[in-house]
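K.L.:
Pasting the sequence and the predicted coordinates here, then a few questions.
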Amino acid sequence: MSEIHPLLKTEQYRFIDQSTLGPEFSALQSFAMDDALCMSVGQGTSPTTARLWVHHNTVVLGIPDARLPYIAESVEYLKTQGYQVIVRNSGGLGVVLDEGVLNLSLIFPDSKTVNIHEGYDAMVAFVRYLFKDYTDRIEAYEITQSYCPGTYDLSIDGKKFAGISQRRVKNGSAVQVYLDITGNGSARGRIMRDFYKIGKRDEMTRFHYPDIDPEVMASLNELLDTDLTVSKVRDMMLMTLHEWSGDISMQQLDGAEIEWFHKRFEQMIERNKKALESL
C-alpha cells in the first residue's frame, strides 16, 4: 500500500494502550472510553486517537442478540463456558473476546462531514498496512457464515480474522476492529454457533441471525503460520502511527473526558440492565 488513507494522515496521534489491564477491565468501561474520546476528538481538544484494548473471556453481544427467543438460556450457556456477557452500544452482533484478541479503536474527528464508509475504509487500509510484511492477501467482504458478519469483514483465503464496527458520538467517530491474533478461531466460532442454536432453536424471527460455520474463522497465526503476539502487534501499531505522524501523545483521560467517561459508563450499565433484564 503506497498511499495512506486521508483519515490516517494527521500531524499527531494520541495512543492509549489498555491492552494489559487484565480481567478486571470491563468491556462496559471500554465502550464508555470510546464515547468520551469521540467527544473530545470531535470537538478538537484531542488529536486523532488510537486506543488498544483486550478483554478476557467476554462475549460482546449486539442489541439484536438480546432479542433472541431463548436469550436467557443462551447467555447461561456462555456463562457455563466461562464467559461474561455484555451488550455493546455500537453496531453488529456477538463477538468473542479473549487474551488472544486485540481490539483497536481509531477515533476520528468531523464525523458529520465524513462519509461513514470512509471510516471503515480507513481501518481496512490501516490493517493491510500493518501486516504488509506478512501478507498481501487481506480482503474486505462479508463472510456470511462467520459471527458478526458484515461488509467489512477482514479475511485471508476466505477465513475471517477480524471484524469492524463504528460508533458515532457528537462530531467524533470510533471505528473499532477486533483482530484474532492468537488462539483457535474455529473454537471461538463454535462458541457463537452454539449460542445461536440455543437462543433461536427453530423459532421464526424477524431478524436474520447468522448460521455460523466455525471453519470460516481463524486467527492470524493460524492463517499466516507465524508467531505473532498481542504485544508484538501492539508495538507494530505504535511504530506505524509514529512513522506516519512523528508525534505520539500518551495522555490518558483528563479533565472533562473523565466526567464524560463516568456518565457514559453509567449509561452502559443501565443499557445492559434493560437489554438483559429478563435474565
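P.N.:
Right, received. Where do you want to start? Numbers count the residues shown, from 1 in each chain.
K.L.:
going forward, measure contacts between C-alpha atoms and count neighbours the same way
P.N.:
Fine.
K.L.:
what about the helices in the stretch 101-250 of the chain?
P.N.:
Remark: helices assigned in the stretch 101-250 of the chain by DSSP state H, counting those that start in this stretch are 116-130, 185-200, 220-224, 230-245.
K.L.:
So which of those helices is nearest Arg67?
P.N.:
Ranking these by their distance to Arg67 (criterion: C-alpha to C-alpha) puts helix 185-200 first, at 9.1 Å.
K.L.:
and the longest strand anywhere in the chain, what other elements does it pack with?
P.N.:
When the chain is scanned for its longest strand (criterion: DSSP state E), the result is strand 159-169. Here strand 159-169 is seen to pack against helix 27-42, helix 116-130, strand 154-156, strand 172-180 when contacts are counted using 3 or more C-alpha pairs under 8 Å, 6 or more residues apart in numbering; DSSP states H and E.
K.L.:
run the last query once more with 7 Å
P.N.:
In terms of contacts (3 or more C-alpha pairs under 7 Å, 6 or more residues apart in numbering; DSSP states H and E), strand 159-169 is packed against helix 27-42, strand 154-156, strand 172-180.
K.L.:
What lies in contact with the longest one?
P.N.:
When you say that, I think you mean helix 27-42. Contacting residues not belonging to helix 27-42 are listed as 46-48, 55, 107-110, 169-174, 257, 260-261, 264-265, 268 [C-alpha atoms under 7 Å, 6 or more residues apart in numbering].
K.L.:
Buried among those? Make that a ChimeraX selection.
P.N.:
The command below creates a ChimeraX selection of those among those that count as buried (16 or more other C-alpha atoms under 10 Å):
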select :46,47,48,55,107,108,109,169,170,171,172,173,174,257,260,261,264,265,268
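K.L.:
Comparison target, given below:
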Amino acid sequence: MDLKETAMWRLIDQTTPNPSFRAIDSFAYDDTLCESVGKNGSPPILRGWVHLPTVVLGIQDARLPNIVEAIRYIHDQNTDVVVRNSGGLAVALDSAVLNVSMIMKEAKKSSISTGYDTMVALLHKALQTRHIDFEVGEIKGSYCPGSYDLSINGRKFAGISQRRIRGAVAVQVYLCISGSGSARARFIQDIYKKAANGKPLASIPNLQPEVMGSLEELTGQKLTVTSLMSLLADVLHENGASLAYESLSESEHDRFVYYKKRLVTRNESISQHLI
C-alpha cells in the first residue's frame, strides 16, 4: 500500500500503561480490527500500544522443555507473560517500548513484503524528521531476529512481524524507544537459559545482548513513546489522509470479547502458568 493512496486512517492510541491492559488484549484487538477492515467496516487503522513489563513468547518458545520454570522466573521479576498468536520468538515489552499495529485490507495481488514495506516507509518518514536513518535486515544475535529488523550501526532497536486474518493484514512493530536494549536482551537470554534447562537447543537463538539498543541510546536524542506516535500521525496527515481518533464500536467490542476468549483458552491449553 502507498501511504498517499489512503484518504482516511483511523487512529487508536493505547500508549498509556495500564495494569489491566495486557498484551493478550492487544492481540485480541488486532484480530478484531483485522476483521473490521477486512469486511470494509473500517478504514485502515494505526494503533499504538504500550504495556507494563511483559514477555511475549512465541509458540516455539512455549514448547521448550523447561518453559514452566522459565515462566516462574518471569513472574518472579514482576513481569507478565503471554504466548502470541502470530509468528516470531520472545520479545520484552515495557513502558519505553512502543508497539505499533498498521492494519490494512489485504489486496489480492499484494505480496508478503507489501505490508512490511509500508511499515518501513512510515517509520522512515517519521524518523527522517528527526534526522534519524536506519538499516533493514536481520541482526544476528538479537532476540526475535527477522528479515525486517531495524538497526542503526549494527544494533537493533525494532522488529517487524505481520499477521493475516479475515481479509486483512496486521503489520506489527515493536520499537525500543529508550532504556537499555542490551538489558532487555539479557533478560530474554536468562529466560531461554532456564527454559532450555542448560541444554544446547537449535530452537533457541544465540543471543548477543550488545547488538540490541534503544533509539535514544543509538541516536543520543531524547525520544518518548508519545513523541514518536505524534510523528507517525503527522506522516499520515502530511500524505493527505484525514485522521479519525476512535475506540472500538459496540459491534467490535463484542468481537473483541470473542477473540480474547480464544486467546485465553489457547494460552491456558499451553500451560496453566501462562495466565
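P.N.:
Done, it's in. Keep in mind that what you see is a predicted model, and the values were worked out from it rather than measured.
K.L.:
Give me the TM-score for these two chains.
P.N.:
Once superposed, chain against chain, the TM-score is 0.95 (TM-score structural alignment, normalised by the length of structure 2); 274 aligned residues with a C-alpha RMSD of 1.6 Å.
K.L.:
if we can go back for a sec, how close does the longest strand of structure 1 sit to structure 2?
P.N.:
Here the mean offset of strand 159-169 of structure 1 against structure 2 after fitting is 0.6 Å, by mean C-alpha distance after the TM-score superposition for structure 1.
K.L.:
got the angle for that strand vs helix 185-200?
P.N.:
Strand 159-169 of structure 1 and helix 185-200 are oriented at 60 degrees to each other (axes from the mean of the first three to the mean of the last three C-alpha atoms, to 10 degrees).
K.L.:
Quick check: the aligned residue for Gln14 of structure 2 in structure 1?
P.N.:
In structure 1, the position corresponding to Gln14 of structure 2 is occupied by Gln18, as judged by TM-score structural alignment.
K.L.:
Same check on Ser251 of structure 2?
P.N.:
If you follow Ser251 of structure 2 across to structure 1 using TM-score structural alignment, you land on Ala256.
K.L.:
likewise Ala62 of structure 2?
P.N.:
Match for Ala62 of structure 2 (TM-score structural alignment): Ala66.
K.L.:
where does its match land in three-state SS?
P.N.:
Secondary structure state of Ala66 of structure 1, per DSSP: H, G, I helix; E, B strand; the rest coil, is helix.
K.L.:
Isn't it up against Lys273?
P.N.:
No - distance between Ala66 of structure 1 and Lys273: 11.1 Å, which falls outside the contact criterion (C-alpha atoms under 7 Å).
K.L.:
and the gap between the aligned partner of Ile270 of structure 2 in structure 1 and Ile269 of structure 1?
P.N.:
Correspondence of Ile270 of structure 2 to structure 1, assessed by TM-score structural alignment: Ala275. Using C-alpha to C-alpha, to the nearest Å, we find Ala275 of structure 1 at a distance of 10 Å from Ile269 of structure 1.
K.L.:
Give me the more crowded residue out of those two.
P.N.:
A direct count of neighbours by other C-alpha atoms under 10 Å for Ala275 of structure 1 and Ile269 places Ala275 higher, at 19 against 16.
K.L.:
Kindly reformat the helices of the stretch 101-250 of structure 1 as CSV and extend each row with distance to Leu102 of structure 1 and mean neighbour count.
P.N.:
Shown next, in CSV, are the helices of the stretch 101-250 of structure 1 (distance: least, C-alpha to C-alpha, whole Å; neighbours: other C-alpha atoms under 10 Å):
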stretch, distance to Leu102 of structure 1, mean neighbour count
helix 116-130, 12, 18
helix 185-200, 13, 20
helix 220-224, 11, 18
helix 230-245, 6, 16
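K.L.:
Reformat those helices into CSV and put distance to Ala140 of structure 1 next to each item.
P.N.:
As requested, these are arranged in CSV below (distance: least, C-alpha to C-alpha, whole Å):
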stretch, distance to Ala140 of structure 1
helix 116-130, 7
helix 185-200, 18
helix 220-224, 15
helix 230-245, 20
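K.L.:
Determine which of those helices approaches Val85 of structure 1 most closely.
P.N.:
Proximity to Val85 of structure 1, assessed across the helices of the stretch 101-250 of structure 1 by C-alpha to C-alpha, is greatest for helix 185-200 (11.7 Å).
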